[in-house]
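S.K.: missing the sequence, but the structure's below:
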């Protein structure tokens, strides 16, 4: 069994937060509790795990990958209405300047490590040009949306190990099922609150008037320190920090998080901007304070409202929910963001990377036991107040 297969098998034994009895918030989840509960949204991964020992730039060890989020079947010809928000900008989502200017996304959204943004962007251009003659013939240009986090604590990032076939594989494999979480794709080498993390996803359903809508979130989580970790409001990180030794931690690197929001709510661009702002509250609930060196970048889109690339009409119609009816969506995106981060933690496996750096996985039994203890205390307090 090679390293990739080893980590894959270990990942099958991990559990999502809800499987541990952790239910965040009040809104129900979608059927998969995933961003792919939003109809048409697809997710694909390409995971690279090779080598061990001392870092040899260009030779590894390799702990990295690519994750793709497809907003719809063809965002190039049916651009989705989009927006975003930057809580702290020590990070990058290429293409976001155009997203904020136009309020539209016209490419897949890619996630990867910091030093591979350019290469992944090049590959998305090549992949789309092969599918769309207007790009191939220099009639149209595109700026791919590519977000990053730094995985260099575990990965030989400067070795630029992501190749075109890895990006194409993630693009071609994107599907509507429940995506893999934890140490996969872009999340392979990521760390959250000094525990192994990576990719996590969650969703909520919200009723507005007579209509039921879905808000889905996917995160690439790579931020924070152990002492700040909170699970459903409880300070589990402080407890773990007192008893967990034998591991080296990142120093002078607070990390980052990229959050992707999808919804089938009919929203216009500024409403999506406002939705993205609320996701930052979900990040804060897990333990981020938006440090000087961190990047909390959030991008979102609506699958209901789209703009055709080629139309003979000068006027198109869109629907939108009145702002006064959006409070439920705001609460839902906070919940889904918080749970996505927790899923990235509970689904990730312990990993050793460059120079023997070893990052522990959350001990699921300890998490479950501690949450049950807190629940009993809460019930006792509530009973005493009656």
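M.R.: It's in. Worth saying up front: this structure is predicted, and the values here are computed from it rather than measured. Residues are numbered from 1 along each chain as shown.

S.K.: Please count neighbours and contacts with C-alpha atoms only from this point.
M.R.: OK.

S.K.: Which of the helices or strands spans the spatially most central residue of the chain?
M.R.: Geometric centre of the chain, nearest residue: residue 219, 1.5 Å, by CA atoms, centre = their mean. Using DSSP states H and E, residue 219 maps to strand 211-223.

S.K.: Buried residues in the top helix by length along the chain, which are they?
M.R.: Longest helix in the chain by number of residues, with DSSP state H as the criterion: helix 364-385. For helix 364-385, burial by neighbour count (16 or more other CA atoms under 10 Å) applies to 364, 367, 370, 371.

S.K.: Against residue 170, how distant is the second one?
M.R.: Counting by CA to CA, to the nearest Å, the separation of residue 367 from residue 170 is 32 Å.

S.K.: Can you show me the helices along the stretch 151-300 of the chain?
M.R.: All helices of the stretch 151-300 of the chain, identified by DSSP state H, counting those that start in this stretch, fall at 164-173, 236-243, 269-286.

S.K.: any idea of the angle the last one forms with strand 211-223?
M.R.: For helix 269-286 against strand 211-223, the angle by axes from the mean of the first three to the mean of the last three CA atoms, to 10 degrees is 50 degrees.

S.K.: Pull out the buried residues from helix 269-286.
M.R.: Quick answer for helix 269-286 (16+ other CA under 10 Å): 269, 271-286.

S.K.: how close does residue 291 sit to residue 87?
M.R.: Distance from residue 291 to residue 87, by CA to CA: 10 Å.

S.K.: So the residue nearest to the centre of the chain sits against residue 336, correct?
M.R.: No: here residue 219 does not reach residue 336: they are 10.0 Å apart, not a contact under CA atoms under 8 Å.

S.K.: here comes the other one, which I'd like you to weigh against the first:
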């Protein structure tokens, strides 16, 4: 079995902008990530929590929808007010509502006077490798992800909300990356679970298709650039565009969403200066999606179904040596 490696360690460098120290969403000051992973007994699922410091005072944010075939709790209020007021959690489709309820309980315990809160919870369908109907996520799993959130490099691949996901014909999961700009940092974390033909720096890497109905992608973009919610919406749309760079076919059953937020509450950025932030988002999401694949491991799960990890030599050797089908 090959060891998980980030795509940059395989010699694949996405874009031209410099990364942050960790090349992760946690390079954005004040952004924490925690995860809970559930495996065994037909289960491959979990929770990934993105916890920005200062969320309780609201942070500017926006949501972009590539295809709305999914469950993203809390979006209408984000659209209406242009802010988030809670952490952002990711999980498996049928556990979305249990995760939202547990997040609400966690928040109420920390705010005894609150009478209205808008939890943000997204999902992709991990039902190919996990017994999704069991809805195994409990409040303890949610609390553990939130309470252990840190500024360290988040685990990638088969962890948290990405434990049971697959993308582009291979096992996938959680991936993250970042870019630094003179004025701040842009970072992304993804939960990859969509169809298409894996493409690395414009080169196709063919694979056998995964016979699964769950095809979606959740993208969370964080920054400390002083942007308003409208500008963050423009960043979120570019995040979804980046899926096409790695080969997404944007299938009809794919719920493709991006949430972008900033830890800055004083928007001063001008629209004509957004070109480099757009590039930073596109590069971060593209690399995060590739990391979600190269950091994943072959997984056998529910009903003995198996999804194989992408062989690293297919990526590091170059597409001219890639077979038309996996052996």
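M.R.: Received it, and whenever you're ready, just let me know what you need. Since this is a predicted model, take the numbers as computed values, not measurements.

S.K.: Got a TM-score for the two of them?
M.R.: Once superposed, chain against chain, the TM-score is 0.95 (TM-score structural alignment, normalised by the length of structure 2); 322 aligned residues with a CA RMSD of 1.6 Å.

S.K.: in the strand holding residue 219 of structure 1, what's buried?
M.R.: For strand 211-223 of structure 1, by 16+ other CA under 10 Å, it's 213, 214, 215, 216, 217, 218, 219, 220, 221, 222, 223.

S.K.: Could you take these and lay them out as JSON lines, with extra columns for distance to residue 190 of structure 1?
M.R.: Output for those, formatted as JSON lines (distance: CA to CA, whole Å):
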{"residue": "213", "distance to residue 190 of structure 1": "31"}
{"residue": "214", "distance to residue 190 of structure 1": "28"}
{"residue": "215", "distance to residue 190 of structure 1": "25"}
{"residue": "216", "distance to residue 190 of structure 1": "21"}
{"residue": "217", "distance to residue 190 of structure 1": "18"}
{"residue": "218", "distance to residue 190 of structure 1": "14"}
{"residue": "219", "distance to residue 190 of structure 1": "11"}
{"residue": "220", "distance to residue 190 of structure 1": "8"}
{"residue": "221", "distance to residue 190 of structure 1": "7"}
{"residue": "222", "distance to residue 190 of structure 1": "5"}
{"residue": "223", "distance to residue 190 of structure 1": "9"}
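
S.K.: Just name the closest of those residues to residue 4 of structure 1, please.
M.R.: Relative to residue 4 of structure 1, the closest of the buried residues of strand 211-223 of structure 1 is residue 220; by CA to CA it sits at 19.7 Å.

S.K.: matching residues in structure 2 for stretch 335-342 of structure 1?
M.R.: Mapped onto structure 2 using TM-score structural alignment, stretch 335-342 of structure 1 covers residues 283-290.

S.K.: Just give me the mean distance for that stretch relative to structure 1.
M.R.: Following superposition, stretch 283-290 of structure 2 is found to deviate from structure 1 by 0.5 Å on average (mean CA distance after the TM-score superposition for structure 1).

S.K.: Any chance you could list what contacts that stretch?
M.R.: Outside stretch 283-290 of structure 2, the residues within contact range by CA atoms under 8 Å, 6 or more residues apart in numbering are 7, 14-15, 17, 174-179, 186-190, 192, 200, 219, 239, 242-243, 245-246.

S.K.: Figure out how far that stretch is from the centre of its chain.
M.R.: 10 Å (CA atoms, centre = their mean, to the nearest Å).

S.K.: Common neighbours of residue 219 and residue 336 of structure 1, please.
M.R.: residue 201.

S.K.: which residue in structure 2 lines up with residue 115 of structure 1?
M.R.: In structure 2, residue 115 of structure 1 lands on residue 94 (TM-score structural alignment).

S.K.: should've said residue 359 of structure 1
M.R.: Checking TM-score structural alignment: residue 359 of structure 1 goes with residue 307.

S.K.: quick one, what contacts that match?
M.R.: Taking CA under 8 Å, 6+ apart, one finds 166, 170, 171, 210, 298, 299, 300 in contact with residue 307 of structure 2.

S.K.: which of those residues has the most neighbours?
M.R.: Among the contacts of residue 307 of structure 2, the one with the most neighbours (other CA atoms under 10 Å) is residue 166, at 34 neighbours.

S.K.: quick one: what's aligned to that residue in structure 1?
M.R.: Looks like residue 166 of structure 2 aligns to residue 191 there (TM-score structural alignment).

S.K.: Could you measure from its match over to residue 145 of structure 1?
M.R.: From residue 191 of structure 1 over to residue 145 of structure 1 (counting by CA to CA), the distance is 23 Å.

S.K.: Check residue 184 of structure 1 too.
M.R.: On the measure of CA to CA, residue 184 of structure 1 and residue 145 of structure 1 end up 20 Å apart.

S.K.: for residue 105 of structure 1, same thing?
M.R.: 8 Å.

S.K.: who has more neighbours, these two?
M.R.: residue 105 (30 against 25).

S.K.: which position in structure 2 aligns with the more buried one?
M.R.: With TM-score structural alignment as the criterion, residue 105 of structure 1 matches residue 84.
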